[in-house]
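J.: this one's sequence-less:
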């Protein structure tokens, strides 16, 4: 049985685009993190098995970029929503920019770079904070891995994310083309009567009753948040 729609519930589904506006590169596309690497070498279990030193170095480079990045106005506006709504952020991003902006309920489905984990038992994690993971740092009898969901691995927290989306009266997608499976299927769990919006810098083919906003997240999201807050008063 579906939970009843909660008129005070807002779910934000964020992708790489929102972090890109804070200066973080996407994994794919021009200038992406995988430009100089074979994806099979740095984002698969077999790649980590064969060369854990390379993979550890690759994600330490990304983590350094994350630590230098700052939340932008879109992150901050989403956090501001919590003063007026029950807000859950579901993100495919591995950075902590939502948390640093002030969002208190963030569900990471592709991992969180503030953690390390076992290569063999995905739910066996350890908090590492801002510390870089060193090559040779052992955990569960193998090289400690960054908390990244590799290609071929199942995204995390999907059932929790589904239940949050099913309950929401508003769903905001930011910076995601909704092209990565199975995470993209999460938005299909939204209620038919829920207000649904998607914000991207390029027109995005959407279904499921979404209203599309084309523009920078840093410009569009604060405007949309202001609108939702004013409508509630």
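T.: Sure thing, it's come through. All of these numbers come straight from a predicted model, not from anything done at the bench.
J.: CA only for contacts and neighbour counts going forward, please
T.: Fine.
J.: and residue 73, what does it touch?
T.: Residues near residue 73 by CA atoms under 8 Å, 6 or more residues apart in numbering: 218, 219, 222.
J.: can I get those residues in TSV with distance to residue 155?
T.: Formatted as TSV, the contacts of residue 73 follow (distance: CA to CA, whole Å):
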residue	distance to residue 155
218	27
219	30
222	29
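J.: Would you mind confirming that residue 14 makes contact with residue 178?
T.: No: the pair residue 14 / residue 178 is not scored as a contact, 9.8 Å apart, by CA atoms under 8 Å.
J.: and here's the other structure:
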């Protein structure tokens, strides 16, 4: 039976492609308080500011390409049943060729109706406050903001539960939801944690193998090991 491999990816995964993590050490996001540009309250207070923030990010996303880490993860589909659960709102996993990608925090290249959150559509240009969908509904970025539910989390849990191998990459084990999802892993799951400055794993009941490298170098390091393990079975 094909082994199940799950990748939990975060901002560090896309940083090597030139995507700004946009949260600086002072907690500001490109000069803005997070609640100004990534919360329902900020949206209702100043829609133009929020639209401009995401329009800039969308434009930047269209200028970058997947990095080697993205490509190696896509290549693993030739050896495993691969699912990606990402906190990233970019489409770099998909562009690299990965087929099963679950976006926990929404997608930058999509917008949705303000009147019906289930009405989602692709969107690659700037979003203006005057833009409407076919039903005349106003539109907002398809992003999960602070204070909002993470609807895809319920889909992510059973994926993690079935995983034989888990790769945590570009996201801290101290940050929700990666840390909480690990709790659902099988006791015998093989877990890799790739991070240039990995946090302590001592608080986790499961054995986690830390690799102190960036996304691409970390994936290069474990790719051969993973494939050789699979081929030896």
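T.: Structure received. All figures in this text were calculated on a predicted structure; none of them were measured in a lab.
J.: Just the TM-score for the two chains, thanks.
T.: Overlay of the two chains. TM-score (TM-score structural alignment, normalised by the length of the first structure): 0.90; 227 aligned residues with a CA RMSD of 1.9 Å.
J.: hang on, the earlier thing: which of the contacts of residue 73 of the first structure line up with contacts in the second structure?
T.: Among the contacts of residue 73 of the first structure, the contacts conserved in the second structure (both residues aligned by TM-score structural alignment, their matches' CA atoms under 8 Å) are residue 218.
J.: so which helix or strand takes in the residue mapped onto residue 196 of the first structure from the second structure?
T.: Correspondence of residue 196 of the first structure to the second structure, assessed by TM-score structural alignment: residue 191. Using DSSP states H and E, residue 191 of the second structure sits in strand 190-194.
J.: who's in contact with that strand?
T.: Residues outside strand 190-194 of the second structure that contact it (CA under 8 Å, 6+ apart): 164-170, 207-215, 218-219.
J.: what do you get if the cut-off is 6 Å, keeping everything else the same?
T.: 165, 166, 167, 168, 169, 208, 209, 210, 211, 218 (CA atoms under 6 Å, 6 or more residues apart in numbering).
J.: rewinding a little: more crowded one of residue 14 and residue 178 of the first structure?
T.: Remark: of residue 14 of the first structure and residue 178, residue 14 carries more neighbours, 25 against 21, as counted by other CA atoms under 10 Å.
J.: Would you tell me which strand is longest in the first structure?
T.: strand 6-14 (DSSP state E).
J.: For burial, what's the neighbour tally of residue 136 of the first structure?
T.: Residue 136 of the first structure: 12 surrounding residues under other CA under 10 Å.
J.: Aligned counterpart of it in the second structure, please.
T.: So residue 136 of the first structure corresponds to residue 130, using TM-score structural alignment.
J.: Would you mind measuring from that match to residue 142 of the second structure?
T.: As judged by CA to CA, to the nearest Å, residue 130 of the second structure and residue 142 of the second structure stand 16 Å apart.
J.: likewise residue 106 of the second structure?
T.: For residue 106 of the second structure, the distance to residue 142 of the second structure equals 5 Å [CA to CA].
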